[in-house]
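Asker: model this:
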Amino acid sequence: MALKPQITPYTGPAGGWGSLKSVETALLREDRLITGNALLLRQNKPDGFSCVSCSWGKPGRPRTFEYCENGAKATAWEITRKRVRSRFFEKHTVTELRGWSDYALEAQGRLLNPMRLDHVTDRWVPVSWESAFAEIGAELKKLEPKTTVFYASGRAALETSYMWGLFARLYGHNNLPDSSNMCHESTSVALPQAIGAPVGTIMLKDFAKADCILFFGQNVGSNSPRMLHPLQAASKRGVPIITFNPLRERGLERFTSPQAPLEMLTGAETRISSQYHQVKAGGDIAAILGLCKALLAGDDAATAAGRKPWLDHAFIAEHTHGFQDFADAAREADWPALELRSGLTRPALEGVAAIYAHAQATIGIYGMGLTQHRAGLENVRMLMNLLLLRGNVGKPGAGVLPVRGHSNVQGQRTVGISEKPELVPLDMLAKQYRFEPPRETGMNTVEACEGIIAGRVQAFLGLGGNFIRAVPETVAMEEAWPRLRLTVQIATKLNRSHLFNGEVAFLLPCLGRIEVDQQASGPQLVTCEDTMTKVHASQGTVVPAGPRLRSEPAIVAGLAKATLSPNPLVPWDAWVGDYGLVRDAIAATYPEAFHDFNTRVFKGGFHRPLPARQRVWKTDTGRANFHVPTSLRTDLDTDLERHDVLQLLTIRSNDQFNTTIYGMEDRFRGVSGTRMVLFINAQDIARLGLRDGGTVALTTAVEDGVARRVGGFRIVAYDIPKGCCAAYYPECNPLIPLWHHAEGSKVPAAKSIPVNLHAAP
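Answerer: Reported below is the predicted structural model:
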């Protein structure tokens, strides 16, 4: 039954009774109210399972309830009692299912049987595992390997990811795009340029030692709510938490911890952000450069007056390169231009700089609000410039923290899921398995899409995820997809990517991470790496949804054996029988990071070594590098003087994780029963001759010969900077041109899309 859309402003905090109600509603919907609550007590515990949603770190001493609202929803989503049986596909054609919403598709429940698409009847039909593997292998043998793509979702464990990457390279290509290509690839490129590490330098223990936290472009309340606990503790210690974000997100404003009975009973709230600066979409370079300019001016004044300097000159002299060029550029920056581009005032930025200057240890936190721009790399490097000015890398309580999304998206890169051969120890793999790995750079996500549209890609194998829904240029992708010769999707639930298929198509159902994975040597555990580079174990505990499900490692092994010539050094069957043997193989390939893998992971896990934490800089200069920004603009395709153009940023609701929609409610923004809303400044509504509650269509405001349009958005007046608007992902993906991506990383620039609004007649 369709829900009636309601827009009602939400006045409560993040967390609190609203969070508990939402969790219980999700468990009840999946018929897991009692068993689900019991199971959640094992979530993110040393002897339990890792959350299948975000990659936030697990504390050494976990709380009794070491899960958040969205993590609990993700668990409910996976352990649902709902099942997609054969009669479902007998009743519904693929074409009919294309008219269903994302939520409706996944709400059908867990897939149970391997399926092959029958194009004649337009239906998925059951097939045996042996037949599926044999036909897929036969198809892959006919194709040129470099015309195939092996995509990996960020949820696959380290063991599966290692096997997937090895399968691709034994087959003959490096076409291994993954979720990182769509979110934090800008981090993976920019941070090595600045500090020689592709990941953040912060550990959980640093939060207790920080005396300042700077927050950029990340919605903690919806995307990583467990972070609210260390933020709450920091706030109660009086630590300034200064946020730069276009929208006022409730999780960055106020929080009531569901873990604290007294807070729940009394309605007590903790202020999270001590200052909240609503920077324009695409205004981050200007905002951070303004902070740096003010910091340099304050340092000049302090030096002239004989006071303590605002910069860490000793650190800069010993550990950095390029300071003078950057300082000159910052001093020359024009305040009116900085204010115009950022949407913030000079006094506001100078005030933040003064607070930062007097803090001894600062954490710089950011999310896709920095990475998903045309100048995403510039954004990340600018934040590093700000941190380097005060020596805030490589000391307790200080460093940079890019907040990753999927629970193992960072770990996949660690064990070889990368299109970049220079990031993988190919010589070690060659020696270990006695083959010659491909050395050519493979396709990332954007390049894979380009290849599919152009007809250069012939096969797509997806290890989880909802690729076609997650990528830009949705209409062109859906039109091109059926021209593929082979498509294979490994999944737990039905999604839109399973409704657009190649000439030969298979849907292979797998076990979820929370389910018992029984193999020849007994129940198996898998491992993941969190956003703070800690590797830890995850043990499934729930009875599998169906007897025909196979584990991800078993499916990868089945595909590989059907495709590749036998190699006695690659024991696929033994690996499936005992995942510990896969971990031994990982340790042999990556001895520095994974030596004694099985021993250490059973002792509570371990952090990968990260030289930047010890102020060892693996950069081209041997030092941490300052970078001079080339422009104040993060998006280069828009005439910012056109007053009919707004900058659209895509957002998630607190009832979703990436493309997975758990429900039709965004409690923190007061939206219920719909996702087709456009959040827009009231002054822009009036200026454009629109009305709050009216309906508009969005078109992309670029001239490249392609018409991009999505209609049916309800206008909602909202607290967002003038000239900006926001709407949900992935509904707005059809508006993102494939070429509208970060320069240097090709991350889709989903946080600043130029759009025109068209009122419905």
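Asker: contacts, neighbours, all on C-alpha from now
Answerer: Fine.
Asker: Have a look at this protein and report its longest helix.
Answerer: helix 284-304 (DSSP state H).
Asker: State the next helix or strand along the chain beyond it.
Answerer: The helix or strand immediately downstream of helix 284-304 is helix 313-319, counting by DSSP states H and E.
Asker: For that following helix, list every residue counted as buried.
Answerer: Within helix 313-319, the residues that count as buried by 16 or more other CA atoms under 10 Å are 316, 319.
Asker: other SSEs contacting that helix?
Answerer: Judged by 3 or more CA pairs under 8 Å, 6 or more residues apart in numbering; DSSP states H and E, helix 313-319 is in contact with helix 376-389.
Asker: Contacts for the helix it packs on, please.
Answerer: Helix 376-389 has contacts (CA atoms under 8 Å, 6 or more residues apart in numbering) with 186-187, 189-191, 194, 284-285, 288-289, 291-292, 311-313, 316, 320, 362, 364, 370-371, 393, 399-400, 624, 626-627, 629, 634, 742-745.
Asker: And that helix, how far out from the chain middle?
Answerer: For helix 376-389, the separation from the chain centroid amounts to 20 Å (computed by CA atoms, centre = their mean, to the nearest Å).
Asker: Let's see this one next, to set against the first:
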Amino acid sequence: MSKVNKSPSYPFASGGWGSLKSVTTILAQEKVALKDSTILLKQNKPDGFMCVSCSWAKPADPHTFEFCESGAKATAWDTTAKRMTPEFFELNTVTSLLNWHDHDLEEAGRLTAPMKYDAATDRYTEVSWEEAFREIGRELGALDPESVVFYASGRASLETSYMYQLFARMYGCNNLPDSSNMCHESTSVGLKEAIGVGVGTITLEDFEKTDLMFFFGQNVGTNSPRMLHQLQDARKRGVPIITFNPLREPGLVSFANPQSPVQMLTPAETQISTQYHQVKTGGDTAAILGMCKAVIEADDRAKAQGLPRVIDVAFVDEHTTGFDEFAACARATDWSEIERVSGLTRAALLDAAGEYMRANAVMAHYGMGLTQHRLGVQNVRMLTNLLLLRGNIGKPGAGPSPVRGHSNVQGQRTVGITEKPELAPLDQLAKQFSFEPPRKKGLNTVEAFEAMVKGNVKAVVNLGGNLVRSVPDRLQTEPAWARLRLTVNVATKLNRSHLVHGEVSYVLPCLSRIEIHRTPLGDQAVSMEDSTGCMHGSRGAAEPASEKARPEPFIVAGIAKATLGERSSVDWDAWRDDYSLVRGEIATTYPDIFHDFNERMWQPGGFHRPLPARHREWKTKSGKAEFLTPHSLGEDPDMPEKVPEALRLMTLRSDSQFNTTIYKIEDRFRGVKDTRMVILMNKADIEKRRLHEGQKVTLQTIADDGIDRRLEGLKIKAYEIPEGCIGGYYPECNVLLPLWHYAKESKVPGAKSIPVRIVQ
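Answerer: Model prediction:
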């Protein structure tokens, strides 16, 4: 095994003392008392609460400290002692708050009371819950249901999500976009087409049986650090890990376990990646096709020589369709073209393919580096092709592993948060609740903002999240958001979406799942689904931030009751007070997944949803797993290859960030301090343009739609990134991402490959 070099920007292992220091710092920053910091000991435990950060699996036999640096930061952020009271809003107008940095808005603390915007004073003022529900219900009742959008962020529980989708459909629309539309919708579409399920097929137990792992475009050290425990264990068994990522990320290079005295007190660390290939941004299809080509040509030689076959021919013949066409494409594609588009040498791809051909059971982990592209669905299908070649789906230790971000974004889809009526059990809901659900396709996130810009969306109910900051094309979408008649925001902290408000606007403070949900019938628990398709119970441990803040089920029930009135057969008050009733209805709607839900939700390690592909049952159109022949190697059809100054911008998150939430203005892994207005550039690109490190420049989107998208004041930082590619932080760089620049089948914004130029 060759040593994978570290990044000069952070020449240390991820984890270790750097992680410990970062956790200690944020606990002090948020004024989390010592007694409150012990709440971390209940994080991701069978009888504790699920982390509000990433969605990585909760093991049946957890570590003493079953939380990572990112999870500790998220918990400190929610359990902060800082409060944003009604008195705060008396002192600060909305116009003045618009000048605050996003970090400072959330850093000011937890919201404590329901608020309504008062145009006369330009302030949010306190209202009662009864008044808020009554007026929101009246506003919604006056609107065409198809002009209203019900957005859900991934942090809402299964119970809340089920109530929310039922409310929206009883109201009269399928406009149920969620954060999955922004990231893994390419997975939901691509895997569904290829293997019949729109989620990954692996479990934690598969890590003990795998022979090889791939990583594509997923930064485990920042986005799902608890996964490093499984990777470290696999590496100790000698399992190779091959990474394809444009940037050299410390978490994918080496790891020092903060829970290991040996690794904390000695220079010991675990090398994670055994091969690290810095693929060009947008070069994933080419890189994967190169490995497939190597496998197919090796199989051709074996067949000609009468040697054992390299491809799992029995599996391909019995379980797949489309192989011959795909194989012909791979054979016909020239290596020079694969090298040009991927940015990798033939030798490097043959090395990776060689490891693949020697392994019996292979996992493929991936993230938004694969999905947030114009051809993001094709990327997912190509990775599935690679697995299918050697039967690496439907056997222990093998399968696709999309690593989700939000802690219940996958679960929301499982219980009906979807704009696609064919994915929701509408007939069952109609029978169960005595109403006729709408059958018209709803709006996903991009479509909702397209309609908003045109003036066709009049209201948004925003269940968590920070939509104004997270969506593309901010200069087009923010003014459209401000023209809405109604914006309703359910949130723990203030963010930009609350300040760029509609004509009528409410901010409703909710409890975090970390907090105890007290109702007249006793303390309630919630549940969620992790990245591996396991369902878990979650019981809050912290005291509520405010006596006036309410659990999300309380808020959804209150709005639904006020809006629907006698039209609804649901006893919303009973559901609000007893979450087990909601779980009982979920089990009735989805008996194959959630039977005996209330009893099974506390099973250590969770209970797994049925996944036919794990048993080689393919719920596809053909009844088999389907190979896809790629449309092209060039990942981005919008990339102007003939514009000599063009660069590919990929948006990034820092180590002190979760989605749009920014814990601290720094990125220690990339050596960035005191600013996020940075672009990471290859030294050759800096020299070619006669620029210098530290220089401030403006980025401009290359597009011919007549809109001038540009971002000024970006400081150049030399970094280990392929030539022709640059990196910049999300959500700051969203202003450069056109709303129409999305994956054509899934409409996931193409945030990982934006064509830009530097202008002086």
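Asker: Alignment lookup: Ala448 of the second structure to the first structure.
Answerer: If you follow Ala448 of the second structure across to the first structure using TM-score structural alignment, you land on Ala448.
Asker: Does its match lie in a helix or a strand, and which?
Answerer: helix 445-454.
Asker: For that helix, name the packing helices and strands.
Answerer: Secondary elements touching helix 445-454 of the first structure (3+ CA pairs under 8 Å, 6+ apart): helix 474-480.
Asker: Run a quick neighbour tally on His536 of the second structure.
Answerer: 28 (other CA atoms under 10 Å).
Asker: same deal with Leu461 of the first structure?
Answerer: Around Leu461 of the first structure there are 19 other residues, counting by other CA under 10 Å.
Asker: that's a strand at it, yeah?
Answerer: Yes: counting by DSSP: H, G, I helix; E, B strand; the rest coil, Leu461 of the first structure is found in a strand.
Asker: quick one on the thing from earlier: and the contacts of the helix holding Ala448 of the first structure?
Answerer: By CA under 8 Å, 6+ apart, the residues outside helix 445-454 of the first structure that reach it are 149, 175, 177-178, 181-182, 457-458, 471, 476-477, 480-481, 484, 738, 746-748.
Asker: before we move on, what about stretch 39-59 of the first structure?
Answerer: With contact meaning CA under 8 Å, 6+ apart, stretch 39-59 of the first structure is reached by 62, 64-67, 70-72, 74-75, 155, 204, 223-224, 226-227, 403-409, 513-514, 528-532, 534, 537-541, 604, 657.
Asker: Report the buried residues of that stretch.
Answerer: 39-46, 48-58.
Asker: Can you flag which of these belong to helices?
Answerer: Of the positions in the buried residues of stretch 39-59 of the first structure, 39-40 sit in helices, assigned by DSSP H.
Asker: can you tell me which residues contact the residue nearest to Asn219 of the first structure when sequence neighbours are not counted?
Answerer: Leaving aside its sequence neighbours, Asn219 of the first structure sits nearest to Glu249 (CA to CA, 6 or more residues apart in numbering; 6.5 Å). With contact taken as CA under 8 Å, 6+ apart, Glu249 of the first structure is in contact with 219, 221, 668.
Asker: Now render those as CSV, adding neighbour count and distance to Arg29 of the first structure.
Answerer: As requested, the contacts of Glu249 of the first structure are exported to CSV (neighbours: other CA atoms under 10 Å; distance: CA to CA, whole Å):
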residue, neighbour count, distance to Arg29 of the first structure
Asn219, 26, 26
Gly221, 26, 22
Phe668, 23, 21
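Asker: Name the nearest of the residues you listed relative to Cys732 of the first structure.
Answerer: Set against Cys732 of the first structure, the nearest of the contacts of Glu249 of the first structure by CA to CA is Asn219 (18.4 Å).
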